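Engineer: A predicted structure for the sequence below; I have some questions about it.
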Amino acid sequence: MILVDGQPQDQVSAQDRGLLYGDGLFETIRFTGAVAPLWSRHMRRLAWGCERLRLPAPDPGLLWQEAATATRGLADAVLRITLTRGTGTRGYAMPAAPRPTRIVAAFSLPVLDAVSYRDGVRLHLCETRLAEQPRLAGIKHLNRLEQVLARAEWNDPAMAEGLLCDQHGHAISATAANLFAVVDGVPVTPALERCGVAGVLRAELLEALPRVEVRELPLAECLLASELFLSSSVRGILPVQAVADKVFAPGPVARAMQSHWHELGYPMEQA
């Protein structure tokens, strides 16, 4: 089901600023039945993004009601909340009194390959580099063209994801997941002050890991890590089996974080 401003429909104005300028934010939330274990983290990130973009924040209680309506009847669902600045006069200037457009859409959870959780996934090393824009870094804004171009670089079904770097050759993330590496026994995740999305599961893992470093991660150092894994609020924890021709093996940190994911309330994928 798709709700637009609380009403069942699937259309918005052709003059909506989300369509014209990518002026807005979104959250993608996994539901297990009527439960979304990371809901509060998604709401905090949405509020943070609204503050960054000077966008009126929606009422979390209203969003929860609409989420419950949209996901009704789905055993496992992916909910997308899209918030735009709404319509306005032509031009980039923000409307003096914006009336945001709120889209709440639920879809069945895609089939997840249990073997990938056991053995890991292969990553394409993307040529597309992430641009730096500190004012947008971290938030989940609507402009995903970098990810679209990166994803167009491969069509091999054996490649589950792509590894993205910044302009300086530092590993940042996958196209739709955050990245963790274990370097000299210490978990490391890239700093995201200049580019990248600060994922909600990443935030959860930063609290769950007994010691973790958030810092720049040069690609060369990343490829020498003892283990790599991805975190996604929809897919959970995926060990990395290979980046291009560099081979890895699922390690104890990834396994521990998979157990933590399960303890949050998500099912454990069984191969």
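Structural biologist: That came in fine, so what should we check first?
Engineer: From here on, just use CA atoms for contacts and neighbour counts.
Structural biologist: OK.
Engineer: Which strand or helix spans Ser116?
Structural biologist: Ser116 is part of helix 114-119 when elements are defined by DSSP states H and E.
Engineer: immediately after that helix, which helix or strand?
Structural biologist: Assigned by DSSP H and E, the successor of helix 114-119 is strand 121-130.
Engineer: Now tell me what touches the helix or strand just after that following strand from outside.
Structural biologist: Toward the C-terminal end, the helix or strand that comes next after strand 121-130 (DSSP H and E) is helix 145-151. Under the contact criterion CA atoms under 8 Å, 6 or more residues apart in numbering, helix 145-151 has outside partners 126-130, 161-162, 164, 175-176.
Engineer: List the buried residues of the helix or strand that helix 145-151 is followed by.
Structural biologist: Counting by DSSP H and E, the next helix or strand C-terminal to helix 145-151 is strand 159-166. Buried residues in strand 159-166, defined by neighbour count with 16 or more other CA atoms under 10 Å: 160-166.
Engineer: adding another structure so you can compare the two:
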Amino acid sequence: MYWINGQQHDALAPSDRGLQFGDGCFTTARVIDGRIELLPWHIERLQQAAQRLMMPLTDWGALESEMARAAESIPLGVVKAILTRGSGGRGYSPQGVKILRALSLAALIPRTTCRGVNRASAWRSARWLWRVIRCLRGLSI
């Protein structure tokens, strides 16, 4: 079960440009005790990605509320927000597509991954990682 534009759904249209062409972006946020960590930062990153991809979403407050609602019953897990350009005609051009889909999915973290990490190292700073925009087609912008 997931939410599309604030409504619960069981399926996504196969004509969605996110499925057809990877036309969209996403963020995955950690949930602890029903609350999303760093939610304003995740929304800001989605706003930047949508702007770069020329995907106009005007109701960011609704998406933030939808993500928070999806996280409410999750003690430890993640919420993933996906923006796609929606369904459109045939071909690669997004011209004429006016529907933007915002999907929110929530999932528990499997017990096997809850053990944590004893030691880790990173070769880049967290600031650099934050600037990477995650696109659905696997490219970073």
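Structural biologist: That came through, no problem. The shown structure was predicted, so the numbers you read here are calculated from the model rather than taken from an experiment.
Engineer: Overlay the chains and give the TM-score.
Structural biologist: The TM-score (TM-score structural alignment, normalised by the length of the second structure) is 0.80; 131 aligned residues with a CA RMSD of 2.3 Å.
Engineer: that older thread, tell me the most packed of the contacts of helix 145-151 of the first structure, by neighbour count.
Structural biologist: When neighbours are taken as other CA atoms under 10 Å, the top entry among the contacts of helix 145-151 of the first structure is Leu164 (28 neighbours).
Engineer: residues touching that one, list them.
Structural biologist: 125-130, 150, 171-175.
Engineer: rerun at 6 Å
Structural biologist: 126, 172-174 (CA atoms under 6 Å, 6 or more residues apart in numbering).
Engineer: Out of the residues you listed, who's the most crowded?
Structural biologist: Ranking these using other CA under 10 Å puts Ile172 first, with 29 neighbours.
Engineer: was I right about it contacting Asn178?
Structural biologist: No: Ile172 of the first structure is not in contact with Asn178 according to CA atoms under 6 Å; the separation is 7.6 Å.
Engineer: hey, where'd the strands end up in the second structure?
Structural biologist: Using DSSP state E, the strands of the second structure run over 2-4, 7-9, 24-32, 35-36, 76-84, 101-108.
Engineer: Show me which of the ones you listed has the highest average neighbour count.
Structural biologist: Of all the strands of the second structure, strand 35-36 carries the top mean neighbour count, a mean of 24, counting by mean count of other CA atoms under 10 Å.
Engineer: average distance between that one and the first structure?
Structural biologist: Compared with the first structure after fitting, strand 35-36 of the second structure deviates on average by 2.3 Å (mean CA distance after the TM-score superposition for the first structure).
Engineer: And the contacts of that strand?
Structural biologist: With contact meaning CA under 6 Å, 6+ apart, strand 35-36 of the second structure is reached by Arg30.
Engineer: Likewise for stretch 8-15 of the first structure?
Structural biologist: If you take CA under 6 Å, 6+ apart as the criterion, stretch 8-15 of the first structure is touched by 2-3, 87.
Engineer: what range in the second structure does that stretch sit on?
Structural biologist: Mapped onto the second structure using TM-score structural alignment, stretch 8-15 of the first structure covers residues 8-15.
Engineer: where does that stretch sit relative to the chain's centre, distance-wise?
Structural biologist: 16 Å (CA atoms, centre = their mean, to the nearest Å).
Engineer: State the distance spanning the first to the last residue of it.
Structural biologist: Stretch 8-15 of the second structure has an end-to-end distance of 19 Å (CA to CA, to the nearest Å).
Engineer: Equivalent analysis for stretch 149-160 of the first structure, please.
Structural biologist: 16 Å.
Engineer: and it, which stretch of the second structure?
Structural biologist: Under TM-score structural alignment, there's no match for stretch 149-160 of the first structure.
Engineer: circling back: for my notes, please list the buried residues of strand 159-166 of the first structure in JSON lines and give distance to Leu109 of the first structure for each entry.
Structural biologist: Below are the buried residues of strand 159-166 of the first structure laid out as JSON lines (distance: CA to CA, whole Å):
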{"residue": "Ala160", "distance to Leu109 of the first structure": "17"}
{"residue": "Glu161", "distance to Leu109 of the first structure": "18"}
{"residue": "Gly162", "distance to Leu109 of the first structure": "21"}
{"residue": "Leu163", "distance to Leu109 of the first structure": "24"}
{"residue": "Leu164", "distance to Leu109 of the first structure": "25"}
{"residue": "Cys165", "distance to Leu109 of the first structure": "29"}
{"residue": "Asp166", "distance to Leu109 of the first structure": "31"}
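Engineer: Let me know the closest of those residues to Leu219 of the first structure.
Structural biologist: Cys165 (7.5 Å; CA to CA).
Engineer: you'd agree the closest one is up against Cys126?
Structural biologist: No: look at Cys165 of the first structure against Cys126 with CA under 6 Å: they stay out of range, at 7.7 Å.
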